[in-house]
Structures are given as C-alpha cells and as structure tokens.
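> Structure for the following, please:
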Amino acid sequence: MVVEKMKKDIPHITFNPVSTDSYGFEIVSIEHIANNKNRHTHDPELPHQLKFYNLIFFTQGSGRHFIDFKWFPVQENSLVYLTKDQISAFEFSEKLKGYCIIFTEEYFVNSFSNLTNDFVFRLFNPELFSPILQIAKNSDFLTYFNLLLKEYGNPHSFNHKTIINSLLTILISKAEYLKQNLTFHISDSAKLVLYQNFVSLLEKNLTQSRSANFYAKELAVSYKHLNTVCKELINKTAKNVIDDFIILQAKRNLINSTTNSSELAYKLGFEDPTNFTKYFKKNTGLTPKSFIQSLQKD
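Model prediction:
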C-alpha cells in the first residue's frame, strides 16, 4: 500500500503492492502494517480513505477499528468488510493480530463475475449488514482462510492465480452463508433488488432530489412500499436512507478535497449553502466546520 498525499489531513490510500506480479491482489499482516507505519506519509492509525477493497481478519487479541466515522469493536475471528471509498483507521495493540486481504476494483469485477448480482451487491454493502462479522471458532471459514494464506505464500506454485481466486470465492461464500443465518429477512430477493435499484438511483440523482416520493415514483412503486422494504431490510425509512447517504458523501467530500462547504452545498444539490449547513447540523448535530474540528481531535 502507498499513501497518495492530499491537501487535507485525511489522504487516499491506493493499491501499490510490494510484488509487481500481484495481479490486483495482496495479503498483508496487521503486524507488518503496524511495524512499518512510520515509513508511510500517513499514519494508518489516523483516518484515511481506501481506494480498494479490504477484508480484515483478526486472528488474535481485541480492540477496535474505525469505519466511516465510527469505531467498531473487534476481537479474535472478527471479519471486517471495507469497501472502496470508505474511511478507515487501525488501532494497533501488541495483542491485536491478523491479516488484510486487499484487492482492486478491477480484481473484484473480474474475479466475481460468475457470482449473481444480488450476491455481489450484498457482499460489500455497509447498509445491509454490520461491517463486522464474527466468525465462530468451529466454522470451516477458518480452514479456507488458512488455505488461502498457505497458497498466497507459494506464488510460484502451478496455476497460482486461479487457486487464489477460487479460495477467495469460497471464503467470501462461507462468510455470506453466516450472514444469511443472521439475517433471514433478506432472503426475499425481490425486496433486495428493489433496495439495490433505490440505492443506484440515489447515487445517480443525488443532486436532483432528496425526496423519497421522487425515488418511489422512479422505481414505479408506492412510497409506502419503498418505505416498508427499507424498514425491513435495514431498519430505516426511505428518507433516512437518503439523508444518511447524502451526509456520508458530504463528510467524505469535506475531509478529502479542497472544496469548501459552500461549494459542496451546490455539488450536493442545495441551492443555498445555508440550507446545506442547517441540513448537515440537523443530521449530525455539528456544522461542517465543527465536524472537521471534532475529527481532528479524535
């Protein structure tokens, strides 16, 4: 990994593996990252934005990990899902050990092209599930994880890339099976597809409308039905989903660009910067300026 220095305090972390034949995939121990943190331009224990996908599997100890402006507790056998563009930070301790399974967006698309669309959507969607999945000690997930580590350590073995891809697919499939046992209601694929389409529309029309009725109409469903699906899947109203999405985009823009809050207001579809400030404060309890200050204090 390498840090791309930004003008703000929180940088982008891009994929830049040690090996030139990594084909967009790498496994790095947390100990290695901790021991070499002073060699980076940015301290990995401070917030940074990922420009790749990352599965962190903690194999020993306990502590916490920073994800999209919240701290989450982690322990032995905690699996952390981090998607591209999320904000992340480690909290190193002598007892906390594990591995980062890192891969690029291109690797993600190419390797999982044989999986169903709803499977891929579920895989790295922080709205549908907690970013932390606790793996049971008797789960065969551990068996395949150790196999993946072993094969990754033999880069010159026959058909190495295919073996790695296959083991990673098995590993995430095992994790998804555990998720299904925890979230029975998401077995309704029609509801999942509707929610997926809602999120896609929201991403495309963010500056056009913040109205749940607008998106329900675009999806050709009633507002009541869209609201019900959102409540069943993620325990939020459709309006909550919209507000949370906008606030997250606002936070990421505030910390990672030279855009000031007035410029950001127009970028997010607010006609008046004052309205954006009021909207941001209503949903976070902070003004954009005080949000940045609070993050720097942490």
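> Could you use CA atoms for every contact and neighbour count after this?
Fine.
> since we're on F184, how many residues are nearby?
Using other C-alpha atoms under 10 Å, F184 is surrounded by 10 other residues.
> so how far is I135 from it?
Distance from F184 to I135, counting by C-alpha to C-alpha, to the nearest Å: 17 Å.
> Same question for N227.
32 Å.
> ditto for Y152
Using C-alpha to C-alpha, Y152 is found at 21 Å from I135.
> How about N125?
N125 is 18 Å from I135, by C-alpha to C-alpha.
> F145 too?
To I135, F145 is 11 Å away according to C-alpha to C-alpha.
> how many neighbours does K204 have?
With other C-alpha under 10 Å as criterion, K204 counts 9.
> Sequence B follows; please return its structure for comparison with A:
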Amino acid sequence: MLTSKRLMQIDKDVTFNVIPSFLYCEALDVRSEQHDWKIKPHRHVSLFQIFVVTSGGGTVQLDDEMHSIVAPAVVYIPNNVVHGFTWQVNSKGYVLSVTSAVIGQLVNQKDLSGLANRPFTTQVSDSRLADIERLCRDIQQEEKSADRYSDMMLLAIVQRLLVWIFRNVPVRSAHQYLTKPEKKLAQFKSLIATHGYEHHLVGWYANQIGVSGAHLNQICKTHEKKSALSLIHEFLLDEAKRYLIFADLRISALADRLGFNDPAHFTKFFKNLTGETPKDYRRRFR
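Next up is the predicted model:
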C-alpha cells in the first residue's frame, strides 16, 4: 500500500514533480508565505489542484485570464492549465493536489466531463464551506492514518469533495465557457472514458459525435496539443498505471481487462509510451 508521501517538491521557480502517491493536502499558506505570497505562472502535466480559500484572497491567472478571489471561494485547476497566484498576506485555506488518473476515475459522467476539465473560480456559501473544510481536514487526517484501506477511504473523500464543489457551480456557468469545438472535445473524452477499453479507431469516435476523423483530430490538436489517438492512448495508459499501482492483478490479467488480446502487445504499448515495462513501473512505485 502506498504511503501518503508528498506529491510535489518545489524549487525556486515553482516547478512541481509528481512522486509516488496520488494526492496531497496542505495548508494554503505553507508555500505561499515562503514565496512572499506570489506564485509564478506554471502548469502541471498530470496533476489537478483545488484551492479552498477560507480567508483572505487575491488574484489567480488561469491560462490567459485573470480572476479575483475573495474568500470563501474555491479555485479548480485541471492539468496543463497555466496558473499563478498573488495572494493577500496571511490568506488561509487548503491546497489539494490529485493526479489526473484519479480525477479521471472519479469524474467520468457525461454531465461533468466539460466542467471537470475546465478551470474555474467560484464563491462558496458559509454552510457549504463548512462541509468542504471538513472534507479537507478528513483528507489530512486520513493521509496520516496507518489504517487499512486508507487509499480507498481517501478516494471516497475526494469524490465527495468534488461533488460539493461542482454542486456549487451554477449550471449556466459550468457550460457557458465551452465553445462548440470544446463541447465536441468533452463528448470525445466522455466516450473515451466509457469505451476506451474497446480499442476503437478515431473514426468510430468521430462518427459518434458527428464530425469527421480529421476534424476531431484538429479539435484535439487545437485544444489539447495532442492528436485524438494520443488522447485515447493516454486514457489507456492512465488506467494501466492506476491498476499497476493499486491492484494486485497479474500483468496478463491487467492486459485483458484493458482490452489487449495479447499481454506482449500491452507490454509493448506501455513501454513505447513510458520507456519501461509494466512490471518495472509497478516495482518502482511499490
């Protein structure tokens, strides 16, 4: 079982690197105060972050947009979104960092796919803040726990936290930022989450959402900087990593669960994308 180690180490340029664990929760002021309450713009390749601001506030850059933060509030930042902060001195709250694979596992419903992959800030009522704060404290307590099934409990608490946060975002706000191509992209990602194990070609997905394969590929390259096929492979790779870390399946059984007819094909697929075999990856993380 994984220990609740830190997800990140921070250097002077605020560069984060994922290390073996799937989440980490800390006080907002821990890093902010060390950097004079200013965090330079940066992004995380495979990490989502949730900032729960209980007092104070400031400004946040989300890609090319600036947003004001006034406590109580939540800032939700998916992976690959450039973000930086200027906090008011002595602002308080929590920072939750969760790997993309886990977010993908917890949030795969069609009605959440667009919202879950978009950065946003939202005000929080005092009553809802109390619930969100309690869940953050539960996460911190569970991280320190040596009880059995701690990882399962943490996943359950994070899912509850996400529901509380998404409930707080007005329905119109959740969708008004999506352009037509972005809606198609959200549909594509939702279909991948549902049918990714079936190993369909890009053309099959394109047909399901009513565009050509070339158009779908262009949408993905414009908004994700990746091809449609890369996103399909990324889903399978994230699922494979999750099973390798958290499940005790044999490699052959895992390959079958992910839709690979031949374990050797799965091993080749995994090594081509990561540079190491599934067995070596599991050994390194355990």
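> more neighbours, N125 and I135 of the first structure?
Ranked by neighbour count (other C-alpha under 10 Å), N125 of the first structure and I135 place I135 first, with 19 against 15.
> Spit out the contact partners of the closest residue to that one other than its chain neighbours.
In space, and not counting its chain neighbours, I135 of the first structure is closest to N77: 5.3 Å by C-alpha to C-alpha, 6 or more residues apart in numbering. Listed by C-alpha atoms under 8 Å, 6 or more residues apart in numbering, the contact partners of N77 of the first structure are 57-60, 134-137.
> Per the alignment, name the residue of the second structure opposite N77 of the first structure.
Using TM-score structural alignment, the equivalent of N77 of the first structure in the second structure is P72.
> Kindly report the same for A175 of the first structure.
Per TM-score structural alignment, A175 of the first structure is aligned with I165.
> and what of L50 of the first structure?
Match for L50 of the first structure (TM-score structural alignment): H44.
> wait, what's in contact with its match?
Contacts of H44 of the second structure were listed using C-alpha under 8 Å, 6+ apart, and they are 16, 79-82.
> Make a markdown table out of those residues and add neighbour count, distance to W37 of the second structure and secondary structure.
Output for the contacts of H44 of the second structure, formatted as a markdown table (neighbours: other C-alpha atoms under 10 Å; distance: C-alpha to C-alpha, whole Å; DSSP: H, G, I helix; E, B strand; the rest coil):
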| residue | neighbour count | distance to W37 of the second structure | secondary structure |
| --- | --- | --- | --- |
| F16 | 16 | 17 | coil |
| N79 | 18 | 22 | coil |
| N80 | 16 | 22 | coil |
| V81 | 21 | 20 | coil |
| V82 | 18 | 18 | coil |
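> mind listing the strands in the first structure by residue range?
2-4, 12-14, 25-29, 48-50, 53-60, 62-67, 70-75, 78-82, 87-89, 97-103, 132-134 (DSSP state E).
> mean per-residue distance, the first one to the second structure?
Aligned to the second structure and superposed, strand 2-4 of the first structure gives a mean residue distance of 5.0 Å (mean C-alpha distance after the TM-score superposition for the first structure).
> do the same with the fourth one
Following the fit onto the second structure, the mean deviation recorded for strand 48-50 of the first structure is 1.4 Å by mean C-alpha distance after the TM-score superposition for the first structure.
> ok, and the closest non-adjacent residue to the counterpart of A27 of the second structure in the first structure?
In the first structure, A27 of the second structure lines up with S29, judged by TM-score structural alignment. Once flanking residues are discounted, S29 of the first structure sits nearest to Y99: 4.2 Å by C-alpha to C-alpha, 6+ apart.
> for the counterpart of that neighbour in the second structure, what are its contacts?
Alignment note (TM-score structural alignment): Y99 of the first structure maps to Y94 of the second structure. Y94 of the second structure makes contact with 25-28, 51-54, 136, according to C-alpha under 8 Å, 6+ apart.
> where's the residue lying closest to L178 of the first structure once chain neighbours are set aside relative to I27 of the first structure, distance?
Among residues not flanking L178 of the first structure along the chain, I135 sits closest, at 7.9 Å (C-alpha to C-alpha, 6+ apart). In this view, I135 of the first structure and I27 of the first structure are 19 Å apart by C-alpha to C-alpha.
> again with S261 of the first structure
For S261 of the first structure, the distance to I27 of the first structure (C-alpha to C-alpha) stands at 38 Å.
> what does K281 of the first structure give?
Taking C-alpha to C-alpha as the measure, K281 of the first structure falls 40 Å from I27 of the first structure.
> So for these two, which residue has more residues nearby?
I27 (19 against 16).
> what about that one, distance to V120 of the first structure?
21 Å.
> what do you get for K51 of the first structure?
Taking C-alpha to C-alpha, one finds K51 of the first structure at 18 Å from V120 of the first structure.
> And for E26 of the first structure?
20 Å.
> swap in S157 of the first structure?
Relative to V120 of the first structure, and taking C-alpha to C-alpha, S157 of the first structure is found at 29 Å.
> Mind checking which of these two has more residues around it?
V120 (15 against 11).
> any idea what sits nearest the more buried one, other than its immediate chain neighbours?
Closest to V120 of the first structure by C-alpha to C-alpha, 6+ apart is F112, at 7.5 Å.
> Show me the helices in the stretch 101-250 of the second structure, by range?
Ranges of helices within the stretch 101-250 of the second structure are 110-116, 126-144, 150-168, 171-176, 180-195, 202-209, 213-224, 228-246, based on DSSP state H, counting those that start in this stretch.
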